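Colleague: Make a model of this:
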Amino acid sequence: MTTSAPGSKFPNLAGLPDLPDFAARARELDANDPLAGYRELFVGTDTPLGYLDGNSLGRPLKRTAEEINRFIHEAWGGRLIRGWDEEWLELPEAIGGQLGRAVLGAAAGQTVIADSTTVVLYKIVRAALAAVKDPRRTEILLDTDNFPTDRYLVEGIAEELRLTLRWIDADPASGVTEGQVREAAGPATAVVLLSHVAYRSGYLADMRGITAAAHEAGALMVWDLCHSAGSVELAVDECDVDFAAGCTYKYLNGGPGSPAFAYVNRRHLPDLHQPIWGWMGRRDAFEMCPGYEPAEGIRRFLSGTPAIFGMIAMKGTLDLIEEAGMGPIRAKATKLTEFAFELHDALLAPLGVEPATPRNPELRGSHVTLNHPSFRDVTAALWDLDVIPDFRAPHGIRIGLSPLSTSFSEVLHGVAAIREQLLQRLSVEG
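Modeller: Got it, this is the predicted structure:
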């Protein structure tokens, strides 16, 4: 793949007396980036807009517009209802299988595309609880800094089933450790639910160690992979994970509201029952007869009609991930976050900005969170200037670095803009 010089698109990097060394370094990093050519495949990367929020919503691929247009005119418009029999009914398992293979480290038959992350997590947690036959296991273990939807839905399940929640008091700057899980899990623990990458700090949990700790306590392990799928190498089969869920609109570029994925370890599938029975999860969806009989395998985790558009969009990114490989993608994510720390130390730390993300690359995902009391206002100003990170209360800017679509020059462009806006506010306050 060939690529133009990303730095040439960002005019704010020219003429700043204290940035020329970083500008040259960013150009060098881009020139030596083996994945640099992938950036041009995404919409908007040929503009000066600096996008540092790929961990919330990924850019669309250019090919997606062509594929959706073709789908509308040929598959939907041409084949109409016949499309369900010819292809669409199989997409949740077909795309799910590719996602499992390319992203999760999961063998075939264990991953399916279905619903939103919240609904998928509800299905998985309820199914896991139903699989625990020991009546003494009445506790769900989770942490205080997990993503809100995870906490809310488990609170609802606990109220629904009259279970007890046991909370790990997570440090937002470090996340949940194996030691904390070993200390908190015990004879009453039924299910442990944690995020692999903390949404706020970017802390990367020890999947293998924590899963083993849950199993040694006799509990089942559920992982939320929203902030790691597509940016961190995963090996859910090797780590003996029981269940996992994640969204597809971040690093997998499925688009706003694209459907989530569910992973269920094959050892659980034969006897597992999920709680939302719908026609697509039945043994024969079109038999239309009384009574629900779950489909064989992972298909039983479907409920309603599959979201075809979202799967078409994410298919392009899954193809790129299979081509590039998760190893090189993770390597670039590490370099991007290392560069963000370099820029922080030189340009933002002197202004009182503090990182909330671990400096050890083995302990972080693909985003870096920086804290300053002025960052809520700074973020709003940056958005008006077409520099787009996101803000997380109480005072954090998250710099989300999507390895296939983000350049090193784009990171410098964004951090330079953060510094400029922060300097303006500090000068006014001073």
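
Colleague: For the rest of this, base every contact and every neighbour count on C-alpha atoms.
Modeller: Fine.

Colleague: Moving along the chain from the longest strand along the chain, name the first helix or strand you hit.
Modeller: Longest among the strand segments of the chain by residue count, using DSSP state E, is strand 189-195. Beyond strand 189-195 in the direction of the C-terminus, DSSP states H and E gives the next helix or strand as helix 207-216.

Colleague: What are the contacting residues of the longest strand of the chain?
Modeller: Strand 189-195 has contacts (C-alpha atoms under 8 Å, 6 or more residues apart in numbering) with 125, 128-129, 132, 137-143, 146-147, 205, 214, 217-226.

Colleague: at 6 Å instead, please
Modeller: R137, E139, I140, L141, L142, A219, L220, M221, V222, W223, D224 (C-alpha atoms under 6 Å, 6 or more residues apart in numbering).

Colleague: Kindly report the same for stretch 307-326.
Modeller: Outside of stretch 307-326, the residues that reach it under the criterion C-alpha under 6 Å, 6+ apart are T64, A102, E233, L252, N253, G254, S258.

Colleague: do that again at 7 Å, thanks
Modeller: The contact list for stretch 307-326, computed with C-alpha atoms under 7 Å, 6 or more residues apart in numbering, reads T64, I95, L99, A102, V103, E233, L252, N253, G254, G255, S258, P259.

Colleague: Check the burial of A285 by counting its neighbours.
Modeller: Other residues near A285 come to 16 when the count uses other C-alpha atoms under 10 Å.

Colleague: structure for this one too, so we can compare:
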Amino acid sequence: MNALPDAAELARLDAADPLRAARDRFALPDGIIYLDGNSLGPPPRRALERLEEAAREEWGQGLIKSWNDAGWMELPLATGRKLAPLIGVDGDEVVCLDTVTILIFKLASALSRKKPEAAIAVERGDFPTDGYVLEGLAALTGCAFKYVEPGTSPAALDPEIGVLVRSAVHYKTAEIADIARWEREARETGLDIIWDLSHAAGLVDLKLKQDGARFAVGCGYKFLNGGPGAPAFVYCRSDEIAGIDHPVTGWLGHDTPFDFVDGYRPAEGIRRFITSSPSILAITSLNAALDAYDAMALSEVEAKARALGDIFLQAGAQLGLDTISPGIGARRGGHVCLRHEHGYAIAQALIARGIIGDFRAPDLMRFGFNPLYLSYREVGEAARQMIEVVETREYERPEFNVRKAVT
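Modeller: Presented below is the predicted three-dimensional model:
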């Protein structure tokens, strides 16, 4: 069993950390060890500054002129260009807008239109919204909807399936998909894969274009720290864009919106995914939040996240807890899940101590590790306190066993 690193080792790791200066880019509350950035990232200082500036100056003083003068009309595309290097694609292949659910609907419906006899599918146990929206699409269009068993590769799928939505990082296990292998097999079988990057973007060293990925969506409020309900983003490889005919056609996706003509004609390029007026303040926040990644190597971000997660896996092993995540030293996303029958109460007891993680039914404690603002010392201390809460059975206190709406 690997022992938890002691204070001296944690200090050594922090001193050698190439990402340690990034902590100052975030506005974090005192007395909190935040291990839930995989669910909602904390605010970067630059995002708060830009929100204030955009609200008071661009909106308050510039008023409607800011659509031109402040670049509001181009903001979804400009933010896409800024985000593109974080997922390994070209700047003209990403646009920031809408939500993950809406963007899955847009992409899946467009791809399904080209294969009207094919089924659409999602892995059983993947993030629920991905399946829910495909169920709705199937009910609307009459195409077949299927669940596939986790890990079923494209070569082993039912040949009837033409479109598959799959997470690049699973929201519970943190397993990272082998995108290159899956895309290689998908090309051989004619399958279209929409990758959900919600738990990967900003944490995993993604190289979508190199790996052959053609379609992806992701959210902006987890590791990208864009703010509560931040806009999502869609990636469509440049050679595929012209064939995308999604059904949510709107004014700003038109080729010449300010000609105000009848009849829809899609814009060239990734702009065709824009449906309606963008949420300027929300996209402004995400755009500024991306500055936190300036001069960051995502390979170092992913490696540190794995090392921080290892500390919690070591603590779990010391307690005899099972994990559903890849083990110590293995490649995984930015969180780990530990299993305990009183997981919810343990998570609440830790929150009361200022250590914020979350819980996923039925019995999983989930802890997220964003390397840009977390230190080895903090994660070591959080692991130590988790051991204390479990060993002293502090979690049995009644107040920790009252279920709240958000877990």
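
Colleague: Closest one of the contacts of strand 189-195 of the first structure to A31 of the first structure?
Modeller: A31 of the first structure has its nearest neighbour among the contacts of strand 189-195 of the first structure in D224, at 34.7 Å by C-alpha to C-alpha.

Colleague: which residues sit in contact with the corresponding residue of the second structure for the closest one?
Modeller: In the second structure, D224 of the first structure lines up with D196, judged by TM-score structural alignment. Neighbour list for D196 of the second structure: R166, S167, A168, A216, V217, G218 [criterion: C-alpha under 7 Å, 6+ apart].

Colleague: what stretch of the second structure does stretch 325-343 of the first structure fall on?
Modeller: Going by TM-score structural alignment, stretch 325-343 of the first structure lines up with residues 297-315 of the second structure.

Colleague: Centroid-nearest residue for the second structure?
Modeller: S198 (2.2 Å; C-alpha atoms, centre = their mean).

Colleague: Against R50 of the second structure, how distant is the residue nearest to that residue when sequence neighbours are not counted?
Modeller: Using C-alpha to C-alpha, 6 or more residues apart in numbering and skipping residues adjacent in sequence, the residue nearest S198 of the second structure is G218, 4.4 Å away. G218 of the second structure sits at a distance of 22 Å from R50 of the second structure (criterion: C-alpha to C-alpha, to the nearest Å).

Colleague: Between those two, tell me which one has more neighbours.
Modeller: Summary of the neighbour comparison: G218 of the second structure and R50, criterion other C-alpha under 10 Å, with G218 having more neighbours (27 against 19).

Colleague: what's stretch 333-345 of the second structure aligned against in the first structure?
Modeller: Residue correspondence for stretch 333-345 of the second structure in the first structure, counting by TM-score structural alignment: residues 365-377.

Colleague: Check what contacts the matching stretch and list those residues.
Modeller: The set of residues external to stretch 365-377 of the first structure that reach it, using C-alpha under 7 Å, 6+ apart, is 197, 201-204, 228, 231-232, 333-334, 337, 352-357, 391, 395-401.

Colleague: Buried residues, it. List them.
Modeller: For stretch 365-377 of the first structure, a neighbour-count test (16 or more other C-alpha atoms under 10 Å) marks G365, S366, H367, V368, T369, L370, N371, H372, S374, F375, R376 as buried.

Colleague: Mind checking which of those land in strands?
Modeller: Among these, the subset assigned to strands under DSSP E consists of H367, V368, T369, L370, N371.

Colleague: Now for the residues you listed: which two are most distant?
Modeller: H367 and N371 (13.3 Å).

Colleague: where along the stretch 151-300 of the second structure do the helices fall?
Modeller: Here the stretch 151-300 of the second structure has its helices, by DSSP state H, counting those that start in this stretch, at 179-189, 238-241, 280-289, 298-319.

Colleague: could I get the ones you listed as TSV with mean neighbour count and distance to P159 of the second structure?
Modeller: As requested, the helices of the stretch 151-300 of the second structure are arranged in TSV below (neighbours: other C-alpha atoms under 10 Å; distance: least, C-alpha to C-alpha, whole Å):
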stretch	mean neighbour count	distance to P159 of the second structure
helix 179-189	17	8
helix 238-241	14	22
helix 280-289	24	39
helix 298-319	21	35
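
Colleague: can I get the ones you listed in TSV with distance to P257 of the second structure?
Modeller: As requested, the helices of the stretch 151-300 of the second structure are exported to TSV (distance: least, C-alpha to C-alpha, whole Å):
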stretch	distance to P257 of the second structure
helix 179-189	36
helix 238-241	19
helix 280-289	18
helix 298-319	38
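
Colleague: how near is the residue nearest to the centre of the second structure to V100 of the second structure?
Modeller: With distances taken as C-alpha to C-alpha, S198 of the second structure is found 8 Å from V100 of the second structure.

Colleague: joint contacts of these two?
Modeller: Taking C-alpha under 7 Å, 6+ apart as the criterion, S198 of the second structure and V100 both touch G218, C219.

Colleague: In which helix or strand does the counterpart of V122 of the second structure in the first structure reside?
Modeller: The equivalent of V122 of the second structure in the first structure is L142 (alignment by TM-score structural alignment). When secondary structure is defined by DSSP H and E, L142 of the first structure falls within strand 139-143.

Colleague: what's the next secondary structure element after that strand?
Modeller: Toward the C-terminus from strand 139-143 of the first structure - assigned by DSSP H and E - lies helix 148-161.

Colleague: Comparing that following helix with the second structure, how large is the average distance?
Modeller: After superposition onto the second structure, the mean distance of helix 148-161 of the first structure to its aligned counterpart is 1.0 Å, using mean C-alpha distance after the TM-score superposition for the first structure.
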